[in-house]
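Chemist: give me a model of this one.
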Amino acid sequence: MKAEIITIGDELLNGQVIDTNSAWIARHLGALHIPVVHITSISDKGYAIKNALQQAEERADVIIMTGGLGPTRDDVTKAAVADYFGTTLVRNETVSAHVQEIFHRTGRKHMPAMNIGQADVLANAAVLFNDVGTAPGMAVERSGKYFAFLPGVPFEMKFLMENRVLPMLRNAYKSDVFVYNSYLLTVGIGESHLAEQIADIEDTLPPFITLAYLPRIGMVRLRFTGEGTDMEALTSITNSFKEQVVERIKDHVVSIDNRSFEEVLVQIFTDTGITLSTAESCTGGSISAQITAVPGASRMFQGAAVVYSNQAKMDVLGVLSETLTQYGAVSEPTVKEMAEGARRVFRTDYAIATSGIAGPGGGTETKPVGTVCIAVAGPSETRMQTFHFKNDRAINIERTVVAGLTMLWDILK
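Modeler: A predicted model of the protein is given here:
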């Protein structure tokens, strides 16, 4: 059983909108052991839609298409799909009543005529009723292949996948071949160095187990994927190889499951009853945003001070004017006082502080763009470190966030 995802929209092709739908759909299909073999983004053109469907039908068993189901003229999916299947569009009265009710409920007395067309569905399709929007989904089965046509709006797509499509796939499309994924997250070691250290283990992997390297700035996630007919044996064998890797690189291992670095840190702080705060200059609150994006962070994160100016550093955190005058804002003495000031102000066990020149301007001969100082203050010590990144502002900020979290991880260990 193989799947293909097709996303429709010129905005995806010109970079105005990032395709997050495909990643979400692929993860949830993977949980059903339905691997995605192809992902395609196409324009809002009838010929592109029909060509994509023809190619997908040749190489996949489950085809999920999102986008182009809205009421405007550029939404041509339904007409193109009807032509592809050699069928027509018919008015679904239940959907029509639902669309009108949404307009009335939101206080809009007049419903544009174009919205009435959202109740038109393929004559040969099963309607996937959309409780949270006006565009219904549609499902078609032909020659053992399953097609689902869903809105491109992410929250509507997710509702229909979770409540309509996935339950049907779970019950009707069961495979004798299982796919098992096991994950491992590392920090502080580059992809090539990691591959070099575990090359001999990777060489002994059996043909039914593959290892993928998923690098991000400052970290690498490893994914062990096994395929077989005996799930219990597959899980045991796959995890045995992962355990060998964990033992080999244990100083760099953060997580042995599919959690993010921030999720691991939040869990550790929560389980041990310790607290965290941040004092951020060049990162502008990015570290605190990463932490508080994790559910349950309120149990361990107390607060953040975004202190961009020197005056703010002094007023909020108590950084000494003498320190700023003698060493400058981008210096280890300054971030030391920032981190210790955050611990004091927010009454936390640990604090991370950042100050740097993210760019593209502001650099000097002695402190060029990319110079960043980070401090982590804890109950027994404060560690400082200076980094020299490159010229890209966004990447410098991302590197600083990861470096700060890694320093926190190191001091916790």
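
Chemist: every contact and neighbour count from this point should use C-alpha atoms.
Modeler: Fine.

Chemist: and for the helix ranked longest in the chain, what are the contacting residues?
Modeler: In the chain, with assignment by DSSP state H, the single longest helix is helix 393-412. With CA atoms under 8 Å, 6 or more residues apart in numbering as the test, helix 393-412 has contacts from 187-188, 217-218, 265, 282-283, 286-287, 352-354, 358-360, 370, 372, 374-376, 378, 389-390.

Chemist: now with 6 Å?
Modeler: Thr283, Ile287, Ala358, Gly359 (CA atoms under 6 Å, 6 or more residues apart in numbering).

Chemist: nearest to Pro206, of these?
Modeler: Of all the contacts of helix 393-412, Ile287 has the smallest distance to Pro206: 40.4 Å, by CA to CA.

Chemist: another one to check against the first:
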Amino acid sequence: MNAEIITIGDEILIGQIVDTNSQWIGQQLNKIGVSVYQITSIQDDKEHILNALKEAQERVGIVIITGGLGPTKDDITKKTMAEFFNDGKVIEYPEVVVHIQKMFKKYNIPYKKVQQYQAQLPSKATLLMNNLGTAPGMWFYENNTVFVSLPGVPYEMKGLITHQVLPRIQKKFKLPFIIHKTIMTYGQGESTIAERIEDFENNLPPDIKLAYLPSFGRVRLRLSAKGENKEELETALNAKVNEVYQLIPEIITGLDDDSSLEKKVGELLKKSNQTIATAESLTGGKIAATLVSVAGSSAYYKGSFVTYSAETKIKLLDVSAETIKKHTVVSGEVALEMARGVKEKLQTNYAIAVTGNAGPTADHNDKSVGLVYIAFVSDDKEIVQEFNFGQPREKVINRTVSKALEILQKEIH
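Modeler: As a prediction, the model looks like this:
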């Protein structure tokens, strides 16, 4: 079964908000065996909506629409849906009126007659009660296609999808199983990995697909299978995962997003009951933010110094002014003194520090844009590595973060 997601709202098209609804809906549909065929974003315009619905009906069996529901004049989805289904009759649901009144009373908001419009649905619609908001969802079925219209407010949409839409879809359709296994890698680019596992990829059976999902310093390898027998799919995918592990073992951190580098670093530190601190210049605290994104990181992460200027490096981390004068702030020598300084200040087992030129200009030194130094210090070891991550600025910063985490995973013991 294929589905299409249609998001309605000028605010999405002009970039005022990011469409996270479609991403989340796609994930939930995939879990129950529904493949998303297309995602479309359109204006709050009647003709545009009508065309999108007509085209979607020709492509898929499930159409999910978010946005454009409410009491105001610019919320035209309900009227347009009624026109699409040639439905001139309206039904008012007293339970929705009571629900809206209770919500307004709870938050001390005066109830206005205009709100009652939200309780009025086209007669061909099945009411989807929105317990978290005032605009109910609508379920239509015509010409072998399900149409679901939901409010665009994320938490309201999620409640309706979870408790009403997904159970109805599962009851109405016989759905296959869709299973993914995602292998997390680091340290090598997509093309290098593809070359190393080329024979494996060429010999995959037709019911198993491989996708490369690259980001800064990391590549996720997603193996996917779709079929009627869940156990057989699991067995087949696990066998292929094991093959990949044998081909590129040294760059794999684990399966799925739970095996991120930051989580692996945290697990190593917890296991050895050790601590770490960070000192950052060009990354502006992003290494710290990544490490503390892991639940329970307070057990091993002690803090960070973001020393963006030469003055703060000297004042907060005891970096020598002479070292800066001789080598500039973008140097291995300064990175090493930063790492030593933060380790001493926060009394940790490990420390890592970064300094470099993220761009777009080289500031007040002669070092090229993209040049980065990363220093690692432990109780018995000190290392400094030089990298050139090129441009643009965002790439340099993100690759610095990834490389710092790679070094930590390698060196912590």
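
Chemist: still on that earlier bit, okay if I get the contacts of helix 393-412 of the first structure as TSV plus distance to Pro167 of the first structure, secondary structure and neighbour count?
Modeler: TSV is the format used below for those (distance: CA to CA, whole Å; DSSP: H, G, I helix; E, B strand; the rest coil; neighbours: other CA atoms under 10 Å):
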residue	distance to Pro167 of the first structure	secondary structure	neighbour count
Thr283	43	coil	26
Ile287	38	helix	25
Ala358	47	coil	27
Gly359	49	coil	19
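
Chemist: widest-spaced pair of those?
Modeler: Longest span within the contacts of helix 393-412 of the first structure, CA to CA: Ile287 and Gly359, 18.1 Å.

Chemist: before we move on, the earlier item: average gap between the longest helix of the first structure and the second structure?
Modeler: With mean CA distance after the TM-score superposition for the first structure, helix 393-412 of the first structure departs from the second structure by a mean of 2.0 Å once superposed.

Chemist: which residues of the second structure does that helix align to?
Modeler: Alignment of helix 393-412 of the first structure against the second structure: residues 393-412, by TM-score structural alignment.

Chemist: and the contacts of helix 393-412 of the first structure, which is closest to Asn171 of the first structure?
Modeler: Proximity of these to Asn171 of the first structure, judged by CA to CA, is greatest for Ile287, which lies at 42.3 Å.

Chemist: from what I see, Gly228 of the first structure and Val177 are in contact.
Modeler: Yes: counting by CA atoms under 6 Å, Gly228 of the first structure touches Val177, with 5.3 Å between them.

Chemist: what's Tyr308 of the second structure in contact with, if anything?
Modeler: Under the criterion of CA under 6 Å, 6+ apart, the neighbours of Tyr308 of the second structure are Ser281.

Chemist: mind doing that once more with 8 Å?
Modeler: Glu280, Ser281, Leu282, Gly284.

Chemist: ok, it to Gly266 of the second structure distance?
Modeler: Separation of Tyr308 of the second structure from Gly266 of the second structure (CA to CA, to the nearest Å) stands at 26 Å.

Chemist: cool, and Val18 of the second structure?
Modeler: From Val18 of the second structure over to Gly266 of the second structure the distance is 31 Å, taken as CA to CA.

Chemist: same question, Val96 of the second structure
Modeler: Remark: distance between Val96 of the second structure and Gly266 of the second structure (CA to CA) = 48 Å.

Chemist: ok, now Thr355 of the second structure?
Modeler: Remark: distance between Thr355 of the second structure and Gly266 of the second structure (CA to CA) = 23 Å.

Chemist: surely Leu29 of the first structure and Val37 touch.
Modeler: No: shown here, Leu29 of the first structure and Val37 do not form a contact pair, counting by CA atoms under 8 Å, at 11.2 Å.

Chemist: have a look at these two and say which one is more surrounded.
Modeler: Leu29 (20 against 13; other CA atoms under 10 Å).

Chemist: wasn't that one part of a helix?
Modeler: Yes: Leu29 of the first structure sits within a helix when classified using DSSP: H, G, I helix; E, B strand; the rest coil.

Chemist: how about it, nearest residue that isn't a chain neighbour?
Modeler: Excluding the flanking residues, the one nearest Leu29 of the first structure by CA to CA, 6 or more residues apart in numbering is Pro35, at 6.7 Å.

Chemist: all strands for the stretch 151-300 of the second structure, in order.
Modeler: 177-186, 208-215, 218-227, 252-255, 276-280 (DSSP state E, counting those that start in this stretch).

Chemist: mean deviation of the second one from the first structure?
Modeler: Once the two are superposed, strand 208-215 of the second structure sits an average of 0.8 Å from its aligned residues in the first structure (mean CA distance after the TM-score superposition for the first structure).

Chemist: what about that strand, distance to the chain center?
Modeler: 16 Å (CA atoms, centre = their mean, to the nearest Å).

Chemist: give the buried residues for that strand.
Modeler: Of all the residues in strand 208-215 of the second structure, those buried under the rule 16 or more other CA atoms under 10 Å are Ile208, Tyr212.

Chemist: on that earlier part again, so which of the strands of the stretch 151-300 of the second structure is the most surrounded?
Modeler: strand 276-280 (a mean of 28; mean count of other CA atoms under 10 Å).
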